[in-house]
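*Asks:* after the sequence you'll find the predicted model.
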Amino acid sequence: MRKTWLPFAVGVLLILAGSLLAHAIQTTGGVTVEDVRFPGDKGTTLSALVYTPPGASATKPAPAVLVSHGYINTREMQSAFAIELARRGFVVLAIDQSGHGYSTGIVGSNDFGGPAALRYLKSLPQVDRGNIGLEGHSLGGGPVVGAAASDPDGYRSAVLEGSTPAIGAVFGSQAKAELRNLALVFGGYDEFAPLMWQVERGSDVAKSKALQALFGTTAPVVEGRVYGDLKAGTARVLYNPAITHPWEHFSVAGVAPAVDWFQQTLDGEANPLPPTEQIWIWKEVGTLIAFAGLVVLLLGTFQLLLAAPWFSGLVQPAAPAAETRDRRWWMAFVLTASIPAITYLPLMFVGQAFLPIPGFPQWVTNQLLVWALANAVITLLLGLVLKSAKPAFATDWLKSAAIAVATVAVGYASLALVDALWHVDYRFWVLGLKPLDGLHLTYALAYLPLWTAFFLVALRALHANLGRKGEGKGQYLTAALAMCLGFIVLLSLQYASLFATGVLAIDQPLNTIIGIQFVPLLAIVGVIAVFTYRRTNSYVPGALICALFITWYVVSGTATHWSPDFQLPIPGRG
């Protein structure tokens, strides 16, 4: 009995330890964190986290900064900036821009929510309205420009990380502003250099004609030199650290220039500190520990439920058909690992044709499903060609569905609890898992059958082709590698090219960055698949758990591009 409870108990302990560490870091020195909703424009609602330093009040207002994440991210992605600014004495409003997280509307609507967010920030009694800064990463430049255009005198300085003042036009925003006292942080290995500044490499940004025009010069911009006049609001400065686009909000080198610029351009922070003195990474360590705890909790919950009388009928030792790792086994392993990665970038490109529509409003989720379902078809066709011994799977659809829902429900409840108590979720860098609000739950229910179809095919093939009689716990590593090794190779090739030449081997920066998440997620899928199969001799419970988990993950962290109130803005179409 003790062994049965152990994974569940370990999962709970990891979640508690990680969440408490994350909470302690983001509230260091007496900072408070509040989850808020406030009115956006045209009937929308915006979501944000408010970080308030100790001592900031209506009688002693503090300088403040509005921060915004990039495309298909959420407010938590800016926690490095929020933590470092708040502990120095700045009030921080970290928003979910329109169509992201818990903010309604679609991507780009109402100037990305920037104007309404600035109005809300200025309405807070603890904010010094004469000392406000704006910061955005990547598409987060959209809310910054939108806010600045709506209230040109309502802020004192701005920081764009891996962005450009023209970024809003990508999703239809017409807002334009001569940003006051602007610091531009652009990585020397930024994958989006051609899109953002029309140069081939991030390290060439100083030579960008558009950047030179912004800085009022015809010569290459000198990094670290302040152009213009701070008092007049015309100052400009460039930082070009040797980092990638997703490192701009996840590195000391990316965060420090923003902290330094706001300490220079805003007055009244209570606790000035050196810009490189940063603690935010420990919050990420905490939420990573909690994420690992969630995976262990899911496994432990499944194991506990199998001991219940009604679910005990599912218990059956795995009975794979293969005896050894012969040539056919290795061929199956190579195909399992390689085909999803080989097809990923082409199918994500093709998947753009699956436009957002009612019921399926998330464009990136639609693209991912084109990739997933196409791979399911490929898997079925290969199964007809590559004849192999057929394992005798046990299948009880009703109990498998019930145990899958119950397992994921326990994991979901753990996240809802830590989010309510401590305003943290499960994440690390580009990996992030949030609770679903009611609107996103409806999206998830629509997408779930499609993800379920994919995982039923994928995990049946995984066990049929790679299961081996008498295999021990090494089966976990085998399955995890089979699921994610292809993406490790793909990303290694992409970033080896980027670091060697300054450009990606295949020019798909957004999908390459999205693909980083596939490594941990598919490894988790492999572990869940093996754990459930070894105890039930069935691929069905694991497939259903993974479908629920991945649907939840993707829908909660991906942007909305369609809603009844907005039409999709597509560049180049009138």
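*Replies:* That came through fine. In this text the structure is predicted, and so the values were computed from the model without any measurement. Numbering: from 1, shown residues only.

*Asks:* C-alpha from now on. contacts and neighbour counts both.
*Replies:* Will do.

*Asks:* check contacts around V503.
*Replies:* V503 makes contacts with 189, 191, 200-201, 497, as judged by CA atoms under 8 Å, 6 or more residues apart in numbering.

*Asks:* try L139
*Replies:* Neighbours of L139 in contact, by CA under 8 Å, 6+ apart: 69-71, 163, 167-168.

*Asks:* rerun at 6 Å
*Replies:* 70-71 (CA atoms under 6 Å, 6 or more residues apart in numbering).

*Asks:* related to what we said a few turns ago, out of the contacts of V503, who's the most crowded?
*Replies:* E191 (28 neighbours; other CA atoms under 10 Å).

*Asks:* apart from its chain neighbours, what residue comes closest to that residue?
*Replies:* P509 (5.5 Å; CA to CA, 6 or more residues apart in numbering).

*Asks:* for W329, see how far away the residue lying farthest from the centre of the chain is.
*Replies:* The centre of the chain is farthest from one residue, E323, which by CA atoms, centre = their mean lies 40.8 Å away. Using CA to CA, to the nearest Å, E323 is found at 10 Å from W329.

*Asks:* repeat for Y443
*Replies:* 38 Å.

*Asks:* and those two? which has more neighbours close in?
*Replies:* Y443 (21 against 18).

*Asks:* so the more buried one is in which element?
*Replies:* Using DSSP states H and E, Y443 sits within helix 438-466.

*Asks:* what packs against that helix?
*Replies:* helix 363-385, helix 540-557 (3 or more CA pairs under 6 Å, 6 or more residues apart in numbering; DSSP states H and E).

*Asks:* winner for burial among those helices?
*Replies:* Mean neighbours per residue, mean count of other CA atoms under 10 Å, is largest over the helices and strands packed on helix 438-466 for helix 540-557, with a mean of 25.

*Asks:* other residues contacting that helix?
*Replies:* Contacts of helix 540-557 (CA under 6 Å, 6+ apart): 400, 404, 433-434, 436, 448, 451-452, 455-456, 529, 532.

*Asks:* any idea how far L459 is from V530?
*Replies:* 9 Å.

*Asks:* same check, this time on W5
*Replies:* In terms of CA to CA, W5 sits 26 Å off from L459.

*Asks:* next helix or strand past whichever strand or helix holds L294?
*Replies:* Using DSSP H and E, L294 sits within helix 281-306. Using DSSP H and E, the helix or strand that follows helix 281-306 in sequence is helix 327-350.

*Asks:* okay, one more to line up with it:
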Amino acid sequence: MKSQTKRTAKIWLCISIALMFISMIGASVVQTNFGDVTIKQLSIETDAGFMMDADLYIPSNATTETPAPGIVTSHGNYNNKEMQDANFVELARRGFVVLAIDQPNHGNSEWIASNDNTEVAIGIYQGAIILSRLPYVDADKIGVTGHSMGGNSCNYAIQAETENGTHYIASVLLNCADAFYTDDDGNFFNIYGDRDVGILSVVYDEFLHYVYGEGERPEKFAPYFMNTDKAQSFLNFGADPSNPGFETREADTVYYADIEGGEDVMRVIYRLNIIHPWAHFSARATEDVIDYFTESLGAPNPIDSSNQIWQWKEAFNFVGLVGMAMFLMSFAVLLLFTPTFEELRAGEVVAPMPAPADAKGKLWFWGSLAVGAIFATVIYLPVVSIGHRTTVFLQPQSFGIALWSLCCGLFTILSMFIYYKTYGKAHGLDLADRGVKMPVKKLLKSVLLAVIVASVTYTWVFVADYFFKTDFRLWTLAVKTFEADKIGVALWPYLWMFLVFYIASSVSVNAFNYNEIGGKKGYGNVIINALFVAFPAIVLPAMQYIYYFATDEMLFWGASDRLHMWTLWLFPITVILITATLINRVVYKVSKNPYIAGIALGIVITLMTCTNTRIFNF
């Protein structure tokens, strides 16, 4: 057992490292367009007085002799600059200089006082100023685009230009964001002047393009947007739809007019049959971004918009994500064969317990899994909403998820306690034999091993960033680097709340529910456990979107409690919970110790959570 397990772990460790290097190299090659685009990681003191983190993409055609159009890209709320990878890869590939920014209080940009989006969504204007000062950027051809809150940042940039008397921005594309349609008195107007402007509007947007009546809940959601006066006024350059002779206009058609001295000024609304976050990950959305800026600013290196390579970057990034998970498992197993930690290793590979022989035992197995899954599902939205309304901590959104995790972890512990007292103990469940009870010295060594595993595993993300300017991610599931301030944020209270859940989950999955139900080799058992652990993350989004697609209305929606936002956050959590269950099982089979993987995962996932979101600096 010893030699074979160690040999297998070495092989998987080598494979995991190879996968991460394939990811780093492959993603780097794609985002540099095979060496044609230079990437600079910047930390810039802005004119507004805060440090802004940004990545600058400079194609070889952009020189002081032949300056190229420049474009600022921005993420939305609770995200970071890397979420714009489809846009910066494809735009830089077509010869645009691209500045991908972290908004204040996001990513590695500086924290500023903030209570709402208006205060933090100021990065676009600062980005446009920065681009205008670069000698290889055509200062007359600067465009801006942002997703969601990033789109709002584009609007605030136009406001800032009006207030400051500047005109850096020539073109605006609002991605999953509303335009400014009316003035303070509610009259339709054209705030954008002679700038080209487009809206990338998704049919099933969860946050924008509503039609409100007298109540708090919208009368109509985004599927009806094109029929609204706001959309029609926008396409008519701010004209009032009640005016005689007003022209009704269509989506996906570019309209031109001569406005305030500007000739052939553009307005267009693109409509995509997708949801809000999918605009990050859509070939069609990326195609519209390319077409818009090619038409508006002119691409120095025209390439058909359907010719896209960013998907390869995402694929390589995902390979790195897989490699990182494999590294955590295999590295933990190999450390169990070192002299320092060998006492934590089981004498032989841990086999599943026999399946419960009686009906009561089977009922306990299935019943406890089902009750735990239902409990986690029922409490998710209200608990996350309560957490988000808490202003004591810097990341209310992380606190909401952590509070839910804590509640689920405590419920799991209570469930295991009741099971042990009423059935398990009388039917041979030995907590010491299953690794739940152990000497303090052994427990402390388990903690040390877990911290080492988590630290070394996360170090690979810094290697990717430092040497290749990449990270590991897939859509909204991301692992990125962080600065020292995030460690302090993560330590209290989020780490301890996540640890309760991931340790309790590991103990439950392995010490209590690892049996021959699902097959004598245990493969089916781990799938059963994984699906029940991830049940709320699978079911709640399914309920939301099946209902939305069928009725054009959202099932979970709230003006203040943001239920539609919390539902979205479950997409990456689904993958995390399933993967965590698998990692827990692999490490447990070698160690008969449910704490090692539980602690390591708690640390890594806390860092992921606190790095990929927003700071509220109340």
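*Replies:* Ah, there it is. Worth saying up front: this structure is predicted, and the values here are computed from it rather than measured.

*Asks:* give me the TM-score for these two chains.
*Replies:* Superposed pair, TM-score by TM-score structural alignment, normalised by the length of structure 1: 0.90. Supporting alignment: 552 aligned residues with a CA RMSD of 2.4 Å.

*Asks:* surely T45 of structure 1 meets G105?
*Replies:* No: using CA atoms under 6 Å, T45 of structure 1 is not in contact with G105, being 7.9 Å away.

*Asks:* in the stretch 451-574 of structure 1, which spans are helices?
*Replies:* Using DSSP state H, counting those that start in this stretch, the helices of the stretch 451-574 of structure 1 run over 474-501, 509-516, 518-536, 540-557.

*Asks:* out of the ones you listed, deepest packed?
*Replies:* helix 540-557 (a mean of 25).

*Asks:* mean per-residue distance, that helix versus structure 2.
*Replies:* When structure 2 is superposed, helix 540-557 of structure 1 averages 0.8 Å from its matched positions, counting by mean CA distance after the TM-score superposition for structure 1.

*Asks:* compared with structure 2, how much does the strand ranked longest in structure 1 deviate?
*Replies:* What stands out as the longest strand in structure 1, according to DSSP state E, is strand 127-137. By mean CA distance after the TM-score superposition for structure 1, the fitted strand 127-137 of structure 1 averages 0.6 Å away from its aligned residues in structure 2.

*Asks:* in structure 2, what stretch matches that strand?
*Replies:* Per the alignment by TM-score structural alignment, strand 127-137 of structure 1 matches residues 137-147 in structure 2.

*Asks:* what residues does that stretch touch?
*Replies:* Counting by CA under 6 Å, 6+ apart, 67-76, 132, 169-176, 297 sit against stretch 137-147 of structure 2.

*Asks:* drop anything exposed from these.
*Replies:* With burial judged by 16 or more other CA atoms under 10 Å, the buried subset of the contacts of stretch 137-147 of structure 2 is 67-76, 132, 169-176, 297.

*Asks:* among the residues you listed, name the ones in strands.
*Replies:* Reading strands off these with DSSP E, I get 68-74, 171-175.

*Asks:* where's H137 of structure 1 relative to F531 of structure 1, distance?
*Replies:* For H137 of structure 1 relative to F531 of structure 1 (CA to CA), the value is 39 Å.

*Asks:* what do you get for V12 of structure 1?
*Replies:* V12 of structure 1 is 18 Å from F531 of structure 1, by CA to CA.

*Asks:* equivalent analysis for A394 of structure 1, please.
*Replies:* 15 Å.

*Asks:* quick one on the thing from earlier: is it true that the residue nearest to E191 of structure 1 touches Y189?
*Replies:* No: using CA under 6 Å, P509 of structure 1 makes no contact with Y189, being 11.3 Å away.

*Asks:* could you report the neighbour count for the alignment partner in structure 1 of T338 of structure 2?
*Replies:* Under the alignment defined by TM-score structural alignment, T338 of structure 2 corresponds to A308 in structure 1. Other residues lying near A308 of structure 1 total 10 when counted by other CA under 10 Å.

*Asks:* what's the answer for G146 of structure 1, then?
*Replies:* G146 of structure 1: 28 neighbours (other CA under 10 Å).

*Asks:* and it, how close does it get to R119 of structure 1?
*Replies:* G146 of structure 1 is 12 Å from R119 of structure 1, by CA to CA.

*Asks:* just want to know which of W5 and L459 of structure 1 has more residues nearby.
*Replies:* L459 (25 against 13).

*Asks:* about what we covered before: roughly how far out does the match of strand 127-137 of structure 1 sit from the chain middle?
*Replies:* Its chain's C-alpha centre and that of stretch 137-147 of structure 2 lie 25 Å apart, by CA atoms, centre = their mean, to the nearest Å.

*Asks:* which of the contacts of V503 of structure 1 are retained in structure 2?
*Replies:* Checking the contacts of V503 of structure 1 against structure 2 (both residues aligned by TM-score structural alignment, their matches' CA atoms under 8 Å), the contacts still present are 200-201, 497.

*Asks:* which of T45 and G105 of structure 1 has more neighbours?
*Replies:* Just comparing T45 of structure 1 and G105: by other CA under 10 Å the higher neighbour count belongs to G105, 29 against 18.

*Asks:* the more buried one and G113 of structure 1: what is the separation?
*Replies:* 9 Å.

*Asks:* residues contacting the match of T338 of structure 2?
*Replies:* Going by CA under 6 Å, 6+ apart, the list of residues near A308 of structure 1 is empty.

*Asks:* now do the same for I528 of structure 2: its match in structure 1.
*Replies:* By TM-score structural alignment, I528 of structure 2 lines up with T478 in structure 1.

*Asks:* quick check: that match vs L456 of structure 1, distance?
*Replies:* Distance from T478 of structure 1 to L456 of structure 1, by CA to CA: 19 Å.

*Asks:* could you do D41 of structure 1 as well?
*Replies:* 43 Å.

*Asks:* which residue is nearest the centroid of structure 2?
*Replies:* T476 (2.9 Å).

*Asks:* and the alignment partner in structure 1 of D53 of structure 2, what element?
*Replies:* Counting by TM-score structural alignment, D53 of structure 2 corresponds to S47 in structure 1. Assigned by DSSP H and E, S47 of structure 1 belongs to strand 45-52.

*Asks:* can you give me the helices in the stretch 151-300 of structure 2?
*Replies:* Under DSSP H, counting those that start in this stretch, the stretch 151-300 of structure 2 gives helices at 229-235, 283-297.
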